[in-house]
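# Based on what follows, work out the 3D shape:
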Amino acid sequence: MSPTPAHPLNPVVEQVTTTITERSQVSRERYLSLMRQQAETKPHRSKLSCTNLAHTFAASEDDEKVILKQLHSNANIGIVTAYNDMLSAHQPLKDYPELIKQALLPLGHTAQVAGGVPAMCDGITQGQAGMELSLFSRDTIALAAAVGLSHNVFDGILCLGVCDKIVPGLLMAALRFGHLPCIFVPAGPMPSGISNSEKAKTRQKFAEGKATNEELLDSETKSYHSPGTCTFYGTANTNQMLMEAMGLHLPDSAFCAPDSALRHAFVQRAATRVSEITGLTEHYTPVADVVCERSIVNAMVTLLATGGSTNLIIHLTAIARCAGIHITLDDFDRLSDVVPLITRVYPNGQADINQFHHAGGTSRVIYELLSAGLVHEDVKTVAGQGLKAYAKKAELVNDHISYHPAGTGTDKEIIRTVADPFAPMGGIKRLKGNLGDAIIKVSAVPEEHWHIHAPARIFHDQGDFIQAFQDGQMTGDFVAVVRFQGPKANGMPELHKLMPLLGVLQDRGQKVALVTDGRLSGASGKVPAALHVCPEAMQLGAISQIEEGDMVELNCHTGELNVTSSDLSTRPFAQPPAGHATGIGRELFSVFRHSVGPTSQGAISIQWEEQG
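This is a model prediction of the structure:
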């Protein structure tokens, strides 16, 4: 069976791509011009003085020094790693640099760890003060990676990272060194523990006082129990899905198990492959060419088709801007109308990411989207064969990675065809109205909860909502408005601790929803939640003018988010709460809060050449 049946490109996908290309023409050309200037000298270490160069390899082994002294044909690969041994998803990265060096040395190439970047876990900081650093950690990672790469002695990049802000931050940095080829090297998910639905039930029981702290901890440790990413389709695993859709992974490498023979083969093949596409070869494939308008649209479509994390709306926008490409919520909205939901992975279904992988995983999703003409096949990828290379399954044969067509699969409870989807539109939808712009993840919300018209309950902190719930005050139907949670206010922490409580109330028969200028994690679940409301309250957005009892309407069918009972134009703006700027390092990040842009533009707090 051919992995890429011929099908004309969907006209809406084509129109959106054209709109993005035209909108980005000036900034994209400026970006590409800069990348061409940076690419002029190869190998890049040949620019260095003898003193500079000696510092470069002072600590290297003798056989590596021999290669690094040769300035005309041998590649030196820079490794940027997010390894630490506290975070399960990044613990497997410990031995990757040595595997990479072992793969390259026999070929006459070298690799050096250019630098390490911080990697924080939102699962640890949820509801804690440290969560207010989370979004800004993305830009910190971009800056840290840029410092490591700034020595300008590398001919290619291998990025070792997996989770929420780490992959976007690494890619943002890599794009500013876009004259170099770059491959992302994932680590894979942990084995399945208890089901995600069982874990969620225990959390709700605990919220109601029906489970003890010991029972909750036992449940959580059975869910998060070994090296690898969490097994739900949250931000970390959405990152991996989109790296495949953008052609930045080796095909089908996202969800292979950590420390398996196939995983180690992927790591070593990533090393040899990046050496094959440097500027020293005839197959030169810089990351600036891989991340283009078409590949960004492919990522947007794949996000919608799989009901991925809402965080990626922000991150894709930021990534695109670092490549001189401007995408908007309108682009997502237009694509969502024609891109159906074709996967069910928790929280959008009962399957976990391992079951998704065994059902065909990334390769089958890309196969389906290619078959329906919903993604561009004619893109550059690190595999060198266009997107069709990513519609194939990998296996290890005689210690070598072998590929075969993904096919259509048979498990219709996890992955379906475009012709027979779970829902006719994408898993994420735009909302707009007199409250501004917002997004909502509808893929996990039952359709009977897509429309709510109820009085507002106003909170400036999720802790206040939790206390009101514990005091029995959250009765009747309501829309919880949790504001001053945007990037300028407090770094835009995820508000995931609200979900079990709202789920309890919804299960009791109350009609409830959340409206916030903050975020939820990729595990956004069954309760309707209008997120990333923009302008945020701290920028005098309309969300700061709502008062207790105002009638708020959230309608996923029509895409509307409005206060229906009052004229907000005459209302004063609420004052922000005090006391969110210090402690747990938050004071160090004031520069980010002051300079950050709106979420609709990627919530970027750092500057680059094109803005100068």
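
# going forward, measure contacts between C-alpha atoms and count neighbours the same way
Will do.

# what are the ranges of the strands in this structure?
Along the chain, counting by DSSP state E, strands occupy 76-81, 110-116, 156-160, 182-185, 392-397, 400-405, 428-433, 436-441, 451-459, 478-482, 512-516, 529-534, 551-555, 560-563.

# Output the contacting helices and strands for the third one.
Counting by 3 or more CA pairs under 8 Å, 6 or more residues apart in numbering; DSSP states H and E, the packing neighbours recorded for strand 156-160 are strand 76-81, strand 182-185, helix 261-276.

# before we move on, back to that, which among the strands of the chain is found nearest to Glu293?
strand 182-185 (17.5 Å; CA to CA).

# any idea how far the closest one is from the chain center?
Offset of strand 182-185 from its chain centre (CA atoms, centre = their mean, to the nearest Å): 15 Å.

# How about stretch 524-538?
The answer for stretch 524-538 is 17 Å, by CA atoms, centre = their mean.

# swap in stretch 207-224?
Distance of stretch 207-224 from the chain centroid (CA atoms, centre = their mean) equals 28 Å.

# Can you mark which positions in that stretch are buried?
For stretch 207-224, the neighbour count (16 or more other CA atoms under 10 Å) marks 207, 216, 219-220, 223-224 as buried.

# for stretch 558-573, same thing?
For stretch 558-573, a neighbour-count test (16+ other CA under 10 Å) marks 559-563, 568, 573 as buried.

# do stretch 279-290 as well
279-280, 284-290.

# So what touches that stretch?
Contact with stretch 279-290 is made by 32, 35, 39, 42-43, 73-75, 155, 174-175, 178-182, 246-248, 276-278, 323, 379-382, as judged by CA atoms under 8 Å, 6 or more residues apart in numbering.

# Let's compare: structure for the following, please.
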Amino acid sequence: MNPTVAEVTDRIIKRGRETRSTYLQRMNEAEQRGPHRGVLSCGNLAHGFAACNIGDKTSLRGDAKANIGIVSAYNDMLSAHEPLQHYPDRIKEAAREIGAVAQFAGGVPAMCDGVTQGQPGMELSLFSRDVIAMSTAVSLSHNMFDAALCLGVCDKIVPGLLIGALTFGHLPVIFVPAGPMPSGLPNKKKAEVRQLYAQGKIGRGELLDAESKSYHSPGTCTFYGTANSNQMLMEIMGLHLPGTAFVNPGTPLRDALTRASTVRAAQITALGDDYTPLYRVLDERAVVNGIVGLLASGGSTNHTLHLVAIARAAGIQVTWDDFHDLSAVTPSLTRIYPNGQADVNHFHAAGGMSLLIRELLAGGLLHGDVTTVAGHLGEGLHAYTREPFLDGETLVWREGPEESGDPEILASRSAPFSPDGGLKVLHGNLGRAVIKTSAVREEHRTVQAPAMVFDSQDQLLDAFKSGKMERDLVAIVRFQGPKANGMPELHKLTPSLGVLQDKGFKVALVTDGRMSGASGKVPAAIHITPECLDGGPLGKVRDGDIIRLDATHGILEARVDETEWAAREVPSADLAAVHHGMGRELFAPMRTMVCGAEQGATVFSISD
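Next up, the predicted model:
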């Protein structure tokens, strides 16, 4: 085991010893109650199976046959979730074939950041994660289930499902995704078209045509943003069956994996001899494995929030320093857009998750001795070096490749793209922030330039269109934190800032908001904490202040005289316009309750 990975794991265990112990005690108490519908009264149980067919009713009258709860994020507007429409019927059929039952326990909301990017609805996006967590808990609250299958893919959906499921951690839980859509318009071409539109050189029709060729069918978007980072995480944390993450929807292999997930969920309930509850799978080692996988693959910065919040739900305390220290020893092994031009289909074909996990295990960077939902396929995480295939109509697993099919997409640990994982923590008189450097060229990783201060992304775009940003600058976009307006992604700014950088200007973004999971070539210090609405020092910056962002040495500071800096106050913000309309008024309690970015930007307390 790499000594840094071991040391970080040990300090996470020590840091959360009390809260994790409390969580485990609660899960053990729930576990001791046995099959849970056994405690229901006759009236309770009759309500629970009233709509079932006679066979399922007969099975559910006793407590000897497993009942699997299905929690789904299906809707037919989101391409990533549209394939889930047919999953419940397939799952129920697979369950009946082995003498079990499956019931659709409940649906959770699933919004698309691609649709809401730059729109008022984006200000509900981060909070939707916690709404999904609560919806998952409501879905499982009927106490009818011996296991659960969580169907979801995208940005806030998988973290929300997992946070909610962890409150039922005594149940076995398997995640079942839909898979990525086939490859469309190359990512490089898509980015070029977006920049041309930002410069006014092409019209909306040409832009829409390009976007439609990129996002073109059912399935997950193929770039390596938060949605596909989610799938990587579920696999490397042992919550998928091996090889589930990146199989395209609508294929026989995809259907076979969904059926196999159902069978496995029934096998690992407390009714059998291989009981594998969620709380035993998601421990401190699994969380560290998830962070290492995120770093090695250049995954989404959103997981510096989501993984923290997921860990908290299991009583585990993770900080950004853990990410930073693990990044220093984790090599970058993939080049998937925005860190390269390939998409996740190309990554999967080059060796995918089985080869990535194989390389990281061989390098001592992952805990191999963990509990997973796939214990029948091998010992610990080593089962995930295997890949699923169809032998006729039979699903089988065999050892995955030992070498990359394309070293320009998936590298070996002996010849990585970079010796580190490209995620750093920045410190200074502006607070703490994270930055993803894996897609940022070396010459752009340090920027020292005058500040231009904005209170919204629309203000910045107006300044760009008017030509006021044709110079070296650090764009400060403040009052974008979770308490201010729900911490929206500011990915809408990427094309404009990219145009300025391409013109040769020194450009950076500094904000207490988020960037997309597709954070790209412009250096962006994000998630600054404390946020401006909490009196964070980013609010002290004035136009013309010299700002230094140094990703190499972890520096983020305003080069202002210390006496003057201490005397400055953070201005008040008029946020009334972003607190109403598009449902935002309903989320006022969440803006009041939410904790800081480094604590996961969640409304849930770790001691709850």
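
# To which residue of structure 2 is Asp289 of structure 1 aligned?
By TM-score structural alignment, Asp289 of structure 1 lines up with Arg280 in structure 2.

# hang on, I meant Val80 of structure 1
Here Val80 of structure 1 is matched to Val71 in structure 2, going by TM-score structural alignment.

# Quick check, Ile336 of structure 2 in contact with Ile409.
Yes - shown here, Ile336 of structure 2 and Ile409 form a contact pair, counting by CA atoms under 8 Å, at 6.7 Å.

# hey, what's in contact with both of the two?
Going by CA under 8 Å, 6+ apart, residues that sit against Ile336 of structure 2 and also against Ile409 are 342, 347.

# mind checking how far the match of Asp289 of structure 1 is from Leu381 of structure 2?
Using CA to CA, to the nearest Å, one gets 14 Å for the distance from Arg280 of structure 2 to Leu381 of structure 2.

# Kindly point out which residues are neighbours of both of those two.
In contact with both Arg280 of structure 2 and Leu381: Thr371, using CA under 8 Å, 6+ apart.

# What is the burial count for Glu198 of structure 1?
Here the count is done by other CA atoms under 10 Å, and Glu198 of structure 1 has 12 residues near it.

# Equivalent analysis for Gly315 of structure 2, please.
Neighbours of Gly315 of structure 2 using other CA under 10 Å come to 25.

# That one and Gln25 touch, don't they?
No - between Gly315 of structure 2 and Gln25 no contact is recorded; they are 10.7 Å apart, counting by CA under 8 Å.

# What span of structure 1 is stretch 175-193 of structure 2 aligned with?
Under TM-score structural alignment, the match for stretch 175-193 of structure 2 in structure 1 covers residues 184-202.

# Same question for stretch 81-91 of structure 2.
The aligned range for stretch 81-91 of structure 2 is 90-100, by TM-score structural alignment.

# For that stretch, buried residues please.
Counting neighbours by 16+ other CA under 10 Å, stretch 90-100 of structure 1 gives 90-93, 96-97, 99-100 as buried.

# Please apply the same query to stretch 181-199 of structure 2.
Neighbour counts over stretch 181-199 of structure 2 (16+ other CA under 10 Å) mark 181-184, 186-187, 190-191, 193-198 as buried.

# Then stretch 356-372 of structure 1?
Residues 356-357, 359-372 are the ones in stretch 356-372 of structure 1 that count as buried (16+ other CA under 10 Å).

# and if you look at stretch 80-89 of structure 1?
Applying a neighbour-count criterion of 16+ other CA under 10 Å, one finds 80-84, 87-89 buried in stretch 80-89 of structure 1.

# swap in stretch 398-417 of structure 2?
Buried positions in stretch 398-417 of structure 2, judged by neighbour count with 16+ other CA under 10 Å: 400-401, 403-405, 407-413, 416-417.

# Report the contact partners of Asn429 of structure 2.
Asn429 of structure 2 neighbours (CA under 8 Å, 6+ apart): 537, 556-558.

# so which of those residues comes closest to Met1 of structure 2?
Leu556 (32.7 Å).

# Now do the same for that closest one: its match in structure 1.
In structure 1, the residue matched to Leu556 of structure 2 (TM-score structural alignment) is Leu561.

# from memory its match sits against Met551, does it?
No - in this structure, Leu561 of structure 1 is not within contact of Met551 by CA under 8 Å, at 11.0 Å.

# Now for the match of Val80 of structure 1: which residues touch it?
Counting by CA under 8 Å, 6+ apart, the residues that Val71 of structure 2 touches are 104-108, 136, 139, 148-151.

# Just among these, which is most surrounded?
Most neighbours among the contacts of Val71 of structure 2, by other CA under 10 Å: Thr136, with 30 neighbours.
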